[in-house]
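Asks: just need the structure, nothing else, for what follows:
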Amino acid sequence: MLFMDVSTWDPSNRDKILEHFKKLEIPEGIDVINQWIDLSGNRYYILYEAESAEAYGAFNLPWSDICVIDSVPVMEASEFMQLLPKYQKKT
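Replies: Predicted coordinates for the structure are as follows:
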């Protein structure tokens, strides 16, 4: 499943965040598609695929002490549009 995470942190945690990034190892079961840094400050965006809840937890939990992660399951719009007819109410 694809996830788009937005991580935010207090400016006072900047050095801790940088240390985490230097030591970052992507766990098995996570495929990072792309990532972006907010140039105006204290936000990080990442799009990745997680094979399981265990991989998802291994990827996000080590950061939970220094930042807030808003994680959203996503899919491409074209893929969603193909699913839509299955779930539309019939009148």
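
Asks: when you work out contacts or count neighbours from here on, use the C-alpha atoms and nothing else.
Replies: OK.

Asks: where along this protein do the strands fall?
Replies: Taking DSSP state E as the criterion, the chain carries its strands at 2-8, 30-37, 43-50, 68-74.

Asks: any chance of these in TSV, plus mean neighbour count and distance to Phe59?
Replies: TSV is the format used below for these (neighbours: other C-alpha atoms under 10 Å; distance: least, C-alpha to C-alpha, whole Å):
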stretch	mean neighbour count	distance to Phe59
strand 2-8	19	11
strand 30-37	13	8
strand 43-50	18	9
strand 68-74	15	11
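
Asks: let's see this one next, to set against the first:
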Amino acid sequence: MLFMDISTWEPHDRDEILKHFKELKVPEGIKIKNQWVDLTGGRYFILYEAESAEAVAAFNLPWSDICLIESIPVMETGEFMSLMSKYK
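Replies: Have a look, this model is predicted:
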């Protein structure tokens, strides 16, 4: 399943966030598709595929002490439209 996470942090936590990024280890069951940083600061977006809820938890838990993570399950538009056409 695909997830889009939006992580936000306070400006005073910037150095700790950078340290976390340098030490980032992607757990088994997570495949990062792409990631972006808000150029105005304080936000990070990541699109990834997760094999299980346990993998999502293992990926996000190490960040929970310094940032707020909004995790949103997503689907590509074409796939969604195909799925929805079955319910018309």
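
Asks: put together JSON lines for the strands of the first structure, with distance to Glu19 of the first structure on each row.
Replies: Below are the strands of the first structure laid out as JSON lines (distance: least, C-alpha to C-alpha, whole Å):
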{"stretch": "strand 2-8", "distance to Glu19 of the first structure": "15"}
{"stretch": "strand 30-37", "distance to Glu19 of the first structure": "16"}
{"stretch": "strand 43-50", "distance to Glu19 of the first structure": "15"}
{"stretch": "strand 68-74", "distance to Glu19 of the first structure": "16"}
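
Asks: quick one: which of those strands is nearest Asn60 of the first structure?
Replies: Shortest distance between Asn60 of the first structure and those, using C-alpha to C-alpha, is found for strand 68-74: 7.8 Å.

Asks: superpose on the second structure and give me the mean offset of that closest one.
Replies: For strand 68-74 of the first structure, the mean deviation from the second structure after alignment is 0.5 Å (mean C-alpha distance after the TM-score superposition for the first structure).

Asks: return the distance of that strand from the chain's centre.
Replies: Relative to its parent chain, strand 68-74 of the first structure has a centroid offset of 5 Å by C-alpha atoms, centre = their mean, to the nearest Å.
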